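Trainee: sequence? don't have it. structure:
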C-alpha cells in the first residue's frame, strides 16, 4: 500500500520528476517519486500521480486531460497550477520542461513520454535535447529499460547481454567512444538517417559512452532473466 504524502518541502531540487500522460508503469513511478526532490504533473499525468496517492508540487498544461476531481483535490492541497490556453504553440511537456529548468536541477526524469500517439512520442523525444543542451542529466524510464539523453558521457550499469541502442538527435554527434560493448567505437560519428548505433550489446555489468559534441539518445534495454 502506498502511503499518501506530498512531495512539497523536500530539501533538494537536484532531481525533478515530470509525469506525462503516457505509458507509465506503476512500479517505475513509485520508485521515481521516492527519489524526486520536486514533482511536476504534466496535465493528465497528474491523474496518474493522484491514483497512487501522491500529490505533485506543480501542475502545468492546458488542463484538458486532468480529471476535474483530481484538479480540485490538488487545489485544496495548495498545489501551484499553471494553466495555459488550449490553442498554443508549445506542448504541455515543453512548458513543464521550461518550468523545471528554472529550478536549475542537476537531473530531470520524465516518466510517460512514450504512448499511443507516435507523433507525440517523437515530439517528446525531440524535447529531451533542450535540458540536455543546458548540461542537465536527462533520463526517461519506460517498460523494459531507460532512455538517457547525453551531451558528454555516461556510465551504464546493467547485465551482460543488455541491448543498448544509440541514436543521434542533433545534426551530428562526433567523438563517440564506446567501451564495454560487443561493438566498440573510437572517436566515431553518427548522423540521423544512418542507424549505426542500433542494437549494441553490453559485454559486462558496466559500459561507458563518451561524446565530444551533439546530443545522443541512449536506449538501455535491460535483459529479462528467468528464475
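Mentor: Nice, thanks for sending it over. The shown structure was predicted, so the numbers you read here are calculated from the model rather than taken from an experiment. Numbers count the residues shown, from 1 in each chain.

Trainee: can we go C-alpha only for contacts and neighbour counts from here?
Mentor: Will do.

Trainee: Give me the buried positions along stretch 165-183.
Mentor: Using 16 or more other C-alpha atoms under 10 Å as the test for burial, stretch 165-183 gives 165-170, 173-181.

Trainee: same check, this time on stretch 110-118
Mentor: Those would be 110, 111, 112, 113, 114, for stretch 110-118 by 16+ other C-alpha under 10 Å.

Trainee: In addition, the following structure is provided for comparison:
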C-alpha cells in the first residue's frame, strides 16, 4: 500500500481510538467515528468534524456526543443491534449510506490493555467486510494490516518493518518475492506454516509481490 488516493470521494475513513490521521482526513470522504472514538477525536483534534458518529454509544461521553450534535454532526444510536461490533456497524454504514468500497480504519488493535479480543473482532470485521465487497485496511500509529484477496498484489512497507502473511480462514497457497524469507507455492494454514517475523529483502527495491489463491492477511509495522 502506498497510501490512499488523493482527493477522492467514497474512500471511507473510520476513527476508532487512540490515533488521528489528519492526512487521511484530508484525502478521504466520508469520515465516521465509532462510539468512544468520538471522545478521543474531540480531545485530540476538536477541529475535525466527521459526517457521522455511530455505535451502541456505551463508551462515548454524553457531553461529547451532544457537542457534536450542536455542531451539526449526526449521532446515530444503533444500540438495538448487539450482534455486530461498533466497527462492523461503521463498515456497514459506510457501504450502505455512502457506497464506500475502500475504507481506512484508524485505531489501536494489537492486544490493547489486555483486550486481544478486540483485535480478533477487528480482524473478523475485515473478513465480513470482504464478503460484502469492501476492501478495508486497519491503520494504527505502529502497524497496518489488510486482507489480500485471491490474485497478485504489490505492497510496500518501511525498510526495517516486520511483516507477516497469515491465513484467517482455510489453507491458502502463497508465492512471494521481495521478502527476507520468500515462499514458493507455500501452503499457509493454522496448525501448519504461517509467515510471521518476516521482513523486506534489504537488497531488493522495497516492493513485495504476493500471489495467493485465497484470502490472506498482510501485516507490517511502521518504523520511524
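Mentor: Arrived safely, thanks for sending. Quick caveat: nothing in here was measured; it's all calculated off a predicted structure.

Trainee: Determine which two of the buried residues of stretch 110-118 of structure 1 are furthest apart.
Mentor: Largest separation among the buried residues of stretch 110-118 of structure 1 by C-alpha to C-alpha: 110 and 114, giving 9.9 Å.

Trainee: Quick one: residues contacting residue 131 of structure 1.
Mentor: In this structure, residue 131 of structure 1 makes contact with 97, 101, 108, 137, 138, judged by C-alpha atoms under 8 Å, 6 or more residues apart in numbering.

Trainee: Could you see which of these carry over to structure 2?
Mentor: Compared against structure 2 with both residues aligned by TM-score structural alignment, their matches' C-alpha atoms under 8 Å, those retain 97, 137, 138.

Trainee: what's the helix or strand for the last one?
Mentor: Element membership for residue 138 of structure 1, per DSSP states H and E: strand 137-142.

Trainee: Show the contacting residues for the residue most central in space within structure 2.
Mentor: By C-alpha atoms, centre = their mean, the mean C-alpha position of structure 2 lies nearest to residue 138, the distance being 1.6 Å. Neighbouring residues of residue 138 of structure 2 by C-alpha under 8 Å, 6+ apart: 104, 105, 106, 107, 144, 145, 146.

Trainee: dump the residue contacts of the corresponding residue of structure 1 for the third one.
Mentor: Read it as residue 106 of structure 2. Structural correspondence for residue 106 of structure 2 with respect to structure 1 (TM-score structural alignment): residue 111. By C-alpha under 8 Å, 6+ apart, the residues touching residue 111 of structure 1 are 17, 18, 19, 20, 22, 24, 29, 140, 141, 142.

Trainee: can you rerun that using 10 Å?
Mentor: For residue 111 of structure 1, the contacting residues are 17-25, 28-29, 32, 45, 139-142, 146, by C-alpha atoms under 10 Å, 6 or more residues apart in numbering.

Trainee: and the residue nearest to it when sequence neighbours are not counted, how many neighbours?
Mentor: In this structure, residue 111 of structure 1 finds its nearest non-sequential neighbour in residue 19, 5.0 Å apart by C-alpha to C-alpha, 6 or more residues apart in numbering. Applying other C-alpha atoms under 10 Å, we find 30 residues neighbouring residue 19 of structure 1.

Trainee: Residue 19 of structure 1 maps to what in structure 2?
Mentor: By TM-score structural alignment, residue 19 of structure 1 lines up with residue 15.
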